[in-house]
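1. structure for this input, please:
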Amino acid sequence: MKVSVLGAGSWGTTVATLCAGRHDVRLWARDEDVADEIRSEHRNSRYLPDFELPESLDATHDLEAAVSDAHLVVVGVPSHAFRSTLDAAKPFIHPWIPVVSLTKGIEEESLLRMTEVIRDVLPGHPAAALSGPNLAKEIMAGQAAASVIATEDLQVAAALQHVFQCGLFRVYTNHDVIGCEMGGALKNVIAIAAGMAQGLATGDNTRSAVISRGLSELSRLGEAMGGEPATFAGLAGLGDLVATCVSTHSRNRYVGEQLGAGRAIGDILDEMNMVAEGVKTARITHVFAERYDLDLPICESVYKVVTGVARGEDAYAGLLTQRAGHESEPG
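-> All right, here's what the predicted structure looks like:
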């Protein structure tokens, strides 16, 4: 199979590497220097400096060359560039081939999930999402991991499962696209909260409480939007949440940690090489909470901090003074 992966960040490059073991893979990089390095030196020093890439992995800066003969298109660019990248690739993509999102975010202007953006830009193409506790550097190091390929058509899901599954990287199928995508996007907001707890030097008990109560908020909003409860207890929910909240490789946890240490959000983002989707998703979650009339105190606290309304320590002080009711209730 000829697979085109759009986006040569750490996760896009990792997925391209996984697929290159059994398929003909071409990786598209927005930056021509990144594409040249991958193709000629088999390295991506900007995003994965410690790893050698397969010699069979091709790379290009030419979007037409990347997708024109592809049997499968995989999109791993940040959410703010997702639609424009698909729009630019649309004239060169063969009809009806599947398009898979790797992006754990929501389009800010439309509030659409990434598979909804795929259907909007490329109607008639099967749309799917790959989501789970997948830290790129660990997978590149050969450590075991699991993910979920989500699409309503389980026959398509099974076919895609065989494309992505490789060695110790296990891939499960799931029909609950809403749940998988919302779990992947919303956990980034909770990871910022967990990072803030780390930056404030709270204990493991506090961080554990943030993660578990954060899962409750994530699940309630995801279910209100049509996701299934079981999904939020699985790989694309709890699994991804734990990995993103505790790992030192997590961008969103890092942002939270720096916020907790008192740094300004603009300074943190300016120095980062990769996108932390949770900053934007925190603003979107605030809109969703109002739309569905939900009380999401942890998400709301992150929203206030990333928008400059409150400091990390103030947000935590507010959370600690809230009334604790039944565990199934907000707060």
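2. okay, CA-based contacts and neighbour counts for the rest of this
-> Will do.
3. ok, now how distant is the residue nearest the centre of the chain from I93?
-> Nearest to the geometric centre of the chain sits K104, at 2.6 Å (CA atoms, centre = their mean). In this structure, K104 and I93 are 23 Å apart, going by CA to CA, to the nearest Å.
4. so which residues of the stretch 101-250 of the chain form strands?
-> Here the stretch 101-250 of the chain has its strands, by DSSP state E, counting those that start in this stretch, at 127-131, 145-150, 169-174.
5. which one of those strands is the most hemmed in?
-> Using mean count of other CA atoms under 10 Å, the stretch among the strands of the stretch 101-250 of the chain with the largest mean neighbour count is strand 127-131, at a mean of 28.
6. tell me the spacing between H125 and E41.
-> From H125 across to E41, the span is 34 Å (CA to CA).
7. cool, and G199?
-> From G199 to E41 the distance is 38 Å (CA to CA).
8. who has more neighbours, those two?
-> It is G199, of G199 and E41, that has more neighbours when counted by other CA atoms under 10 Å, with 21 against 14.
9. and this one, so I can compare the two:
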Amino acid sequence: MVGSTDGNRSPGHPNGSNHGPHRSAELKLDELRRVLSKSEGSLLKIVGIGAGAWGSVFAALLQDAYGQFRDKIQIRIWRRPGRSVDRSTAEHLFEVINSREDVLRRLIRRCAYLKYVEGRLGDRVLYADEILRDGFCLNMIETPLCPMKVVTNLQEAVWDADIVVNGLPSTETREVFEEISRYWKERLSVPIIISLAKGIEAALDPLPRIVTPTQMIQCATGVPIENILYLGGPNIASEIYNKEYANARICGAEKWRKPLAKFLRQPHFIVWDNSDLVTHEVMGGLKNVYAIGAGMVAALTNESATSKSVYFAHSTSEMIFITHLLAEEPERLAGPLLADTYVTLLKGRNAWYGQMLAKGELSPAMGDSIKGKGMIQGVSAVGAFYELLSQPSLNVLHPEENKHVAPVELCPILKTLYKILIKRELSTEGILQALRDETANDPRDRIEIAQTHAFYKPSLLGQP
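-> Just a heads-up that it's a prediction; the model follows:
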């Protein structure tokens, strides 16, 4: 998501400056170093935690943009060691290498090509951290990255890092950052943490509320919330690395989000900033829920534009309803939420997962960590949102039945996805039944309900 300003990959981009791309990048780096009070000769140390598609792209593009200034900045990425690359993936990787002359030449210069030949032949086992050093993410084989500085020891990676980028799935964030906190007990300075994770957990005691990755990180490490930020937007990792134009928001305390937005902003990747940390983070998880259903509908109806539009109408009305439960000023979220939803439905892993389920190529019993794709965040988010919105303490007045019901009763798509993915009581065809139920309300009615009733539940986001 971070873009690149180096002269090697994109020398022709204007950047609004009288300097060349190299000098412009150095000026931005120097400015961030000043903000962070880095002394002359002291490296600004940035480490990415987690090497899925998004985390790897983020680190790789930072390396592309600023890695040339070795006396001022160090950029590394941590991933767990020991994950082997299976034979079929090694064969695919070999095809990708040989289809890209620049990659082929780079590996030959680094004396690394032979191991991919041996991997292709089955004479050698390749490992995920090993190929990452050469610029290949296991979850995104077809998009070669720049060579990476990979660390497999977590303590070594984080103990003196100035900026830590959380590229882990939300389901792994708490556990890893609890381990990280043990290595920070003797720290004198507080690091900055940027979370890329899109997912939530549900907490029910003492009140039902959503727990986001930034809150997990704060709880695990004790780092003040003003030093923890969320960065997200409507984008696909591989396309961002290939310089497709995109944008995102970095959300959090003004002290850090403004200088970091400037540092991350690139000609093809515009980074805005916003103070609303938790709500944007929750919205990033919410759209994954409905993306899975969109994939199911697409596969079950042979990509029927009509059916997909019906699903889009119902699912977006549910999302709007849920945002009115969560946010005091939900209208501010409409644009970012719909944009992120749109791109996820077009080409996201959650929509792909829904398609594979509907086609019978995957099943819910296989779990939500899929080879070549990584973690399907929408599955755990379905469970979390359903569990939260089914709590009696959150009951709202049903507009037609004149009785109080749990909010989830006004979200039939969410209920159906829960029965398919979590309870496994329905097949994927159940999503079509949810759309075709002749007693279902016009989606407009749900939006009107949300807008005309005092449904805002500040406790859901831990607000008083």
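10. quick TM-score on the pair, please.
-> Scored against TM-score structural alignment, normalised by the length of structure 1, the superposed chains reach a TM-score of 0.90; 324 aligned residues with a CA RMSD of 2.3 Å.
11. G7 of structure 1: which of the strands of the stretch 101-250 of structure 1 is closest?
-> Across these, G7 of structure 1 has its closest neighbour in strand 127-131 (14.5 Å, CA to CA).
12. pull up the aligned stretch in structure 2 for that closest one.
-> With TM-score structural alignment applied, strand 127-131 of structure 1 matches the range 228-232 in structure 2.
13. the matching stretch vs structure 1, mean deviation?
-> Taking mean CA distance after the TM-score superposition for structure 1, the mean distance separating stretch 228-232 of structure 2 from the aligned residues in structure 1 is 1.1 Å.
14. outside of that stretch, which residues touch it?
-> With contacts defined as CA atoms under 8 Å, 6 or more residues apart in numbering, stretch 228-232 of structure 2 is touched by 192-197, 214, 218, 248-253, 257, 277, 281, 284.
15. okay, and which of the residues you listed map to helices?
-> Among those, the members falling in helices are T214, Q218, R257, L277, E281, G284 (criterion: DSSP state H).
16. need the strands of the stretch 101-250 of structure 1 in a markdown table with distance to M225 of structure 1, can you?
-> Output for those, formatted as a markdown table (distance: least, CA to CA, whole Å):
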| stretch | distance to M225 of structure 1 |
| --- | --- |
| strand 127-131 | 17 |
| strand 145-150 | 16 |
| strand 169-174 | 17 |
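17. how much space between the residue nearest to A20 of structure 1 when sequence neighbours are not counted and C166 of structure 1?
-> Take A20 of structure 1 and drop its neighbours on the chain: the residue closest to it by CA to CA, 6 or more residues apart in numbering is L57, 5.9 Å away. Here L57 of structure 1 is placed at a distance of 15 Å from C166 of structure 1 (CA to CA).
18. I'd like the distance between the alignment partner in structure 1 of L432 of structure 2 and T17 of structure 1.
-> Matched to structure 1 by TM-score structural alignment, L432 of structure 2 sits across from Y316. Distance of Y316 of structure 1 to T17 of structure 1, computed by CA to CA: 41 Å.
19. got it, and R46 of structure 1?
-> R46 of structure 1 is 16 Å from T17 of structure 1, by CA to CA.
20. so between those two, which is more surrounded?
-> T17 (24 against 15).
21. so what corresponds to that one in structure 2?
-> Checking with TM-score structural alignment, T17 of structure 1 has A60 as its match.
22. what helices or strands is the one helix or strand that match maps to leaning on?
-> For A60 of structure 2, the host element (DSSP states H and E) is helix 53-66. Counting contacts by 3 or more CA pairs under 8 Å, 6 or more residues apart in numbering; DSSP states H and E, helix 53-66 of structure 2 is packed against helix 21-35, strand 44-49, strand 73-78, helix 237-241.
23. what residues does that helix touch?
-> 1-6, 9, 25-26, 29, 47-50, 73, 75-77, 137-140, 145-148, 165-168, 196, 237-238, 240-241, 374.
24. show the buried residues in those residues.
-> 1-6, 25-26, 29, 47-50, 73, 75-77, 137-140, 145-148, 165-168, 196, 237-238, 240-241, 374 (16 or more other CA atoms under 10 Å).
25. and the ones in helices among the contacts of stretch 228-232 of structure 2 as a markdown table, adding distance to I447 of structure 2 and neighbour count?
-> What follows is those, written out as a markdown table (distance: CA to CA, whole Å; neighbours: other CA atoms under 10 Å):
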| residue | distance to I447 of structure 2 | neighbour count |
| --- | --- | --- |
| T214 | 29 | 27 |
| Q218 | 34 | 20 |
| R257 | 33 | 25 |
| L277 | 24 | 22 |
| E281 | 22 | 25 |
| G284 | 20 | 24 |
